[in-house]
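> Dropping the sequence and predicted coords here.
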Amino acid sequence: MQTHEIRERFTNHFVETGHTEVPSASLILDDPTLLFVNAGMVPFKPYFLGQQTPPFENGLATSIQKCVRTLDIEEVGITTRHNTFFQMAGNFSFGQYFKEGAITHAWTLLTGPVEEGGLGLDPERLWVTVYTDDDEAAEIWEHKIGVPVERIQRMGMEDNFWSMGVPGPCGPCSEIYYDRGPEYGQEGGPIADDNRYMEIWNLVFMESIRGAGDKKGGFEILGELPNKNIDTGLGVERVACILQGVDNVYETDLLRPVIDVAQELTGTQYDAGSPADDVRFRVIADHSRTSMMIILDGVTPSNEGRGYILRRLLRRIIRSARLLGATGEVMEPLINTIMDTMTPSFPEIADNRDRILRVALAEERAFSKTLESGTHRFDEAAETLKASGVTTLSGEQAFELHDTYGFPIDLTMEMAQEAGLEVDMDAFNAAMEEQRNRAKADNKAKKMGNRDDSLYREWVDAHPTEFVGYDQLTHDANVIGLVKDGEKVTEVNQGDEVEVILDVTPMYAEAGGQMADRGRLVMGETVLNVGDVQRIGKKLWVHKATVQNGGLDLGSTVTAEVDGAWRHGARQAHTATHLIHAALRQVLGPTAVQAGSLNKPGYLRFDFNYTDQLSDAQLEEIATITNQAVDADFAVNTIETSLEEAKAMGAMALFGENYGDRVRVVEIGGPFSIELCGGTHVEHSSQIGPVAVLGESSVGSGARRIEAYSGLESFRYFSKEAALASGLASELKTPSEQLPERIAQLTERLRAAEKEIENLHRQQLLAGTGDLAAKAETVGAHKLVAVHLPDGINTGDLRTMVSDVRGKLTGEDAVVVLASADNGKAAFAVAATPAAVESGVKAGELVKTFGTYVDGKGGGKPDLAQGSGANPAGIDAGLAAIRDALA
């Protein structure tokens, strides 16, 4: 049975029993505790916590949620049951059925005949576990379902008590296991062997709220949830493994094709007797799928957060392929293959293939350059070690290659072995552990738990705010809620900072990149200045305000007034953003997709997924198309329709955004621009005024940003530019249209003059090096030139001088040390002739010796090194110390 059919049977089973089908949320949600959605229940957290009332008919839901877990990336492929990306099929009951209902549903689907829509598993091969003291669940399994008591096992909190690992919902659980047979391990049930007995479904009986704690069981139960709820998770990949008769999740219809392609690319065979190679194949398969799904949801590689995880996954693919024997690029065939296998379950992949591939290939090419620089750094280190007779690469050096150059430790070890070296893995692992501990501490500091929106629940449920601001800037409203310092109050007074909840408002709440409206709430002499408006649960508008004058009571009627100038500027910027997006796609193609935006009066920035820097010609074309659309005076139409109809119209949606059944489409100029958008816009494109595109820049690997002014801010910008051009034209006595050519001529003349000055400076420096060489003195077995030069010579010049003096002493065992005070610091450089290096002199070590006397440091190769320090008064002492060292 193919994986997409398993998904279909699961969904059909629960829809037919009254559950509402909920589409998978994006892997990226607005949750401060998570980088990625890591469990099927994550999108339902507000309902479990009682912060919002579930909107599902009968209080029942089912979903197949995309999930990513990346805590133990290094363990991927070592075990054959775990993936970083997986599909969690679940059914949810919010205060409806509980243990018996969840158990009955699961058993019916798992053991039901295939011809009747079930999965057809043999009930004699199913085992279950329950929480230690959960007699109720054990009783249901034995007497209601008929599972023999010997196939019901009890486990403790580590195994049969579920939480997300952070403060939030939790409860005991019951897990269902499938016995794969004696060839997979010993008898005795899940307690005896969890390889033979594969867990396939976890039924969580959500009834409590847990507090903070680092480990399972190391937390306090804070209380009960408002209702007893059900959260279950069936591992789609594990069930596919069983129903397809394969040994592990890497050999199912989703991942095995990737392994087959990897065999062709590397010339190495999977399952040919090498456990290490098999792990690498599984890493390639797992990470290809996870990377593709993360890119699909809008993430691009970077050095932090989600982007760092993606970069790490992609680079582990490349590293594994290299270690298996690949010599060229591998990403294109691997990603194409995983997109083919996953599209039946996720049709949206088809519309994003080019973009996904572009991001993956760009990272592969970037990593190739990293490998080159890392290899160069390794070769330098290996050469130095061999010259000094050392056979071990230090853990610190290996960690530097890993951390600074992104060089995988496996590759370092392979190259070290080829060079006849070992790697101090104990020290490397200690450095890695220290880094992990720092990361965990940082992550812990960021995990602030769940925002307690339960304070607002009565308003969310009973009095959703009516937004009338699309066509009105002023409206009377009733004050249905007041919050001050996190508590509900019945009155507020002058000077108070408060949150005001109205039953109706014309003020736009921040969303979709558009900043919130500014405005006032007025009642007679009472005035509250509104500086921000936020939404809770997409239903409730919270006005953050300061009481400027008077006071306000709960139940009062106020007039809500939007700052008209602010709104006008914000509308201009937001509509201009749509025009720029459309222009981008005309110039760059459909792979240039929005990744974020910010719109405020007079200014916009637009982030988009694209790997290459835009040329000046492309940027000019984007600006031209945008302003042509302004000049065309396109009508801006808004349409409310269903999500499916909007997609059929060609409306673009944002990654990571979860849309309801009814959506708002903004159409500008017919087919010119059509997007899903809840923001405010001008009525005609000409109302935007001129749009000044300021430029574009990188905001991470595979992501670019365009910034622009709109309306009056654009006019002011153009006026400044015109005044600047006029001033330059006057100063240079050149017509404005000839300024670029004139400035280019002057720049070229300046560069030529600077080069000439540099050459003269170099000649002046080198003119005295002959005299310096003549000052060589004999110190021990060496010739030494050690001179404290006049002030003002920088490190770069010193390096040039010591190299030249060394050249004049070629053939001798000689060392050159020059130092100078430059801008309040000590600059110094050391050079050693080949004979001196042969006799054991190391310039890098001498520089370190010198550095201790000038409160500085330095480094380099045995024949040439340099450094700087904060205490130039120690220069003479440093020179003396080098004399002593050579003597």
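That came in fine, so what should we check first? Numbering: from 1, shown residues only.
> C-alpha only now, for contacts and for neighbours.
Will do.
> List the buried residues in stretch 703-723.
Buried residues in stretch 703-723, counted by 16 or more other C-alpha atoms under 10 Å: 703-715, 717-718.
> Run a quick check on Ala595 versus Asn609, I expect a contact.
Yes: under the criterion of C-alpha atoms under 8 Å, Ala595 makes contact with Asn609 at 6.1 Å.
> before we move on, which element is the residue nearest to Asp791 when sequence neighbours are not counted in?
In this structure, Asp791 finds its nearest non-sequential neighbour in Ala821, 4.8 Å apart by C-alpha to C-alpha, 6 or more residues apart in numbering. Assigned by DSSP states H and E, Ala821 falls within strand 814-822.
> got it, and Leu371?
helix 353-387.
> which parts of that helix are buried?
Residues 353, 355-364, 367-368, 370-371, 373-375, 378, 381-382, 385 are the ones in helix 353-387 that count as buried (16+ other C-alpha under 10 Å).
> what's the answer for stretch 228-245, then?
228-244.
> SS state for the residue nearest to Gly702 when sequence neighbours are not counted?
Nearest residue to Gly702, sequence neighbours excluded (C-alpha to C-alpha, 6+ apart): Thr611, at 4.0 Å. Following DSSP: H, G, I helix; E, B strand; the rest coil, Thr611 is assigned to coil.
> what's around Thr611, how many residues?
By other C-alpha atoms under 10 Å, 22 other residues sit near Thr611.
> any idea how far Ile294 is from it?
To Ile294, Thr611 is 16 Å away according to C-alpha to C-alpha, to the nearest Å.
> again, but for Gly856
In terms of C-alpha to C-alpha, Gly856 sits 45 Å off from Ile294.
> Glu458 now?
For Glu458, the distance to Ile294 - C-alpha to C-alpha - is 36 Å.
> Second structure for comparison follows:
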Amino acid sequence: MFVIFCLMIAMISSLVGIVAKVMGDVFPELKQYQSKIQEIIAEEEASFGRTLVKGIEKFKKAAQDVQGTTISGQACTEAFILWDTYGFPIDLTQLMAEERGLTVDVEGFNIAMEEARQKARSARSKVVGESIVMDADATSELHKNGVATTNDSYKFIWNQEHESVVKAIYTGSEFIEIAPDVADIGIVLESTSFYAEKGGQIYDTGSIEGSFGSFIVNNVQVYGGFVLHIGSVNGGKGLYVGDKVTCKVDYDRRSLIAPNHTCTHMLNFALREVLGDHVDQKGSIVLPEKLRFDFSHGKPVHPEDLKKIESIVNQQITDELDVYANEIYPDPVRVVSIGRKVEDLLQDPDNKEWLSISTELCGGTHISNTREAKSFALLSEEGIAKGVRRITAVTTECAFKALELASSMSAEISEASKSEGSLLEKKVAALKSKIDAAAIPAALKADLRTKISQLEVRMVFCGSLNFFCNTSDQDGIRKLKKKIAEENVQKAVKAAIDVATIAASEGKTFCITQVDVGLDTAAVREAVLKVLEQQGLPIMVFSTDETLNKAVVYAGVPNTSPKNGQVVLEWLNEVMKPLKGKGGGGKNGIAQDQGSDASCLGEAMDIAAKFASLKL
């Protein structure tokens, strides 16, 4: 039965064509994306297959320890962990047990599951005023007490105080009538102008004030239609159920959030324009300092496409388009459109012109005109799951700062290009790290990295071949780097073999040498391997970069001794002390490390010789 089950799972991807044929007229996207759907399901089947392998091994171990015919609760706990962590189903555990003539303590499994649920509830419970959660029992109690869900339509009104009434006070475990001072609690109002976190947009903050003093709001969540304002009472007398209060939203903070939210809509539109209609939103987070947008796409977005996407959003900002929102009935939903009124769209829904503007269902807060976003900078694009990419971006002053920083770095590269030799090497090394960490537009970062690569080629080519190279051909750069790497290997191997040959002819039992290949670890390692192969001598090879004051060291001990791995590490660790090594490692008689103080190379080589004389 278990084998049959596994075979059935493995057949699902092969059924995609049949499903598309039978249901494609009703769901045309099945035909449109048939190959992609089949590919994703096949990958999930493979992933589930790996899970099954892990589960089978764990089950075998649990079954071997069975006393009698029942897999105990303890074993079921292991099965639960596998289900909880890897998604291995409990019914498979039961199926495999049945085939071995065993039964499963399902009750024990359920106990383990309930314990996990309790831990999850505890983790979601009150944590310093930010994570109070109202579960279904709590919202049900409010309904029974005649408390109506919160009217939060006032959240779309900006820069106005809002009068309301306290309807409930919640501690995270129970409802109370009065909130003590400086208590981390949640309050439910009859109506509110605070935006509760949802749809990817972060919550509003601010204060709720009344005769009791003030309630500092640091989180707002919604549960079953009840908006829970989470925070603490600050001074004054106690806050009671029934108190009249005034909502005071921090609109300065919201004015940072709104441009980011509107720009997620414009970004979504730009992505579909540049990449195609297959792009679907998979998630988003809108914060005061940035926006993050997840979308469906099967491969990294090319820097040139990132430039186009960024340009489309900035063009919409430059065009100063009005942003419209309207609630559509029946079954009310809020529609947000950029550049044309929602009413216009409804009057002529088949108009192809609407394909050229952003229109989305959204319950968030937005700017009134795209000019309020000021500027848009796309900082990064990365993969987060199979077929899902993530873009992080900033707007307003943060976007200006990102552009200014990119411009400043470009100027630094231009200035560095005027340098030569060791000074150029120092500047390039510093700029590489600086660019990698910089919050600058991704497309501009790619351009800056290309310029740095050109400087690296010029630097390496000049140093190795005494030839000036200023090519922008990336393929040429790769070929040149490969050529230089091959030359480094030849240089290091020849130098090490020459020294080892002399050492062997003189009857020495080890060989220590320095080669001139900078921090090219591959070349140094190859030199060690060749000496071991051709001369069979213990060997240690050093190479340094004087500009960076760093050293790379490889050591090798022939495998004639069963403890060669231990000895070579002892040898290396002693040598790396003056070089301030990071902590070497290796296997099969080969060990390597890097040091941050190449100025002590002479001392290190002396230590290497003394150690080798005593122990090798």
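That came through fine. Computed from a prediction, not measured in an experiment: that's the story for all the values here.
> TM-score for these two?
With the length set by TM-score structural alignment, normalised by the length of structure 2, the two chains reach a TM-score of 0.63; 470 aligned residues with a C-alpha RMSD of 5.0 Å.
> hey, where'd the strands end up in the stretch 1-150 of structure 2?
All strands of the stretch 1-150 of structure 2, identified by DSSP state E, counting those that start in this stretch, fall at 70-71, 103-104.
> Which stretch of structure 1 is the first one matched to in the alignment?
Using TM-score structural alignment, strand 70-71 of structure 2 corresponds to no residues of structure 1.
> Just send the strands of the stretch 1-150 of structure 2 back as CSV, with mean neighbour count too.
Formatted as CSV, those follow (neighbours: other C-alpha atoms under 10 Å):
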stretch, mean neighbour count
strand 70-71, 20
strand 103-104, 20
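> For Ser122 of structure 2, find the nearest of those strands.
strand 103-104 (28.6 Å; C-alpha to C-alpha).
> give me the stretch of structure 1 that that closest one matches.
By TM-score structural alignment, strand 103-104 of structure 2 lines up with nothing in structure 1.
> Quick one: list the elements packing against that strand.
Here strand 103-104 of structure 2 touches strand 70-71, helix 90-99, going by 3 or more C-alpha pairs under 8 Å, 6 or more residues apart in numbering; DSSP states H and E.
> Centre of the chain to the first one, how far?
This means strand 70-71 of structure 2. 42 Å (C-alpha atoms, centre = their mean, to the nearest Å).
> Looking at structure 2, name the residue matched to Val805 of structure 1.
Using TM-score structural alignment, Val805 of structure 1 lines up with Val531 in structure 2.
> now its match, what's its secondary structure?
helix.
> Spit out the contact partners of the nearest residue to it once chain neighbours are set aside.
Excluding the flanking residues, the one nearest Val531 of structure 2 by C-alpha to C-alpha, 6+ apart is Ile497, at 5.8 Å. Applying C-alpha atoms under 8 Å, 6 or more residues apart in numbering to Ile497 of structure 2 gives the contacts Ala527, Lys530, Val531.
> Pull the number of nearby residues for the second one.
Residue crowding around Lys530 of structure 2 was assessed by other C-alpha under 10 Å; the count is 15.
> how close does the nearest residue to it once chain neighbours are set aside get to Ile90 of structure 2?
Sequence neighbours aside, Val493 is the residue nearest to Lys530 of structure 2 in space, at 6.8 Å (criterion: C-alpha to C-alpha, 6+ apart). Using C-alpha to C-alpha, Val493 of structure 2 is found at 58 Å from Ile90 of structure 2.
> Likewise for His261 of structure 2?
Following C-alpha to C-alpha, the distance that separates His261 of structure 2 from Ile90 of structure 2 is 42 Å.
> again with Trp571 of structure 2
52 Å.
> which one of those two has more residues nearby?
Comparing Trp571 of structure 2 with Ile90 by neighbour count (other C-alpha under 10 Å), the higher total belongs to Trp571, at 23 against 18.
> so that one is in which element?
helix 564-579.
> Please list the residues outside the helix or strand just after that helix that contact it.
For helix 564-579 of structure 2, the following helix or strand on the C-terminal side (DSSP H and E) is strand 585-587. Defining contact as C-alpha under 8 Å, 6+ apart, one finds that strand 585-587 of structure 2 is touched by Gly565, Leu569, Ala591, Gln592, Asp593.
> Thought Ile590 was touching the first one, still the case?
Yes: under the criterion of C-alpha under 8 Å, Gly565 of structure 2 lies in contact with Ile590, with a separation of 6.9 Å.
> who touches both of the two?
Common contact partners of Gly565 of structure 2 and Ile590 (C-alpha under 8 Å, 6+ apart): Val557.
> of those two, who's got more company?
Ranked by neighbour count (other C-alpha under 10 Å), Gly565 of structure 2 and Ile590 place Ile590 first, with 27 against 20.
> Show me what the more buried one lines up with in structure 1.
So, by TM-score structural alignment, Ile590 of structure 2 is matched to Gln866.
> rewinding a little: the residue nearest to Gly702 of structure 1 and Arg353 of structure 1, how far apart?
In terms of C-alpha to C-alpha, Thr611 of structure 1 sits 15 Å off from Arg353 of structure 1.
> hmm, back to that, elements contacting the strand holding Ala821 of structure 1?
strand 782-788, helix 795-808, strand 825-832, helix 834-838, helix 875-886.
> among those, which is the most enclosed?
Scoring these by mean neighbour count under mean count of other C-alpha atoms under 10 Å gives strand 825-832 as the most buried, with a mean of 31.
> For the aligned partner of Ala509 of structure 1 in structure 2, give me its contacts.
Matched by TM-score structural alignment, Ala509 of structure 1 corresponds to Ala196 in structure 2. Neighbouring residues of Ala196 of structure 2 by C-alpha under 8 Å, 6+ apart: Ile202, Tyr203, Asp204, Asn219, Val220, Gln221, Val222, Val227, Leu228.
> 10 Å instead?
152, 155, 202-205, 219-223, 226-229, 364 (C-alpha atoms under 10 Å, 6 or more residues apart in numbering).
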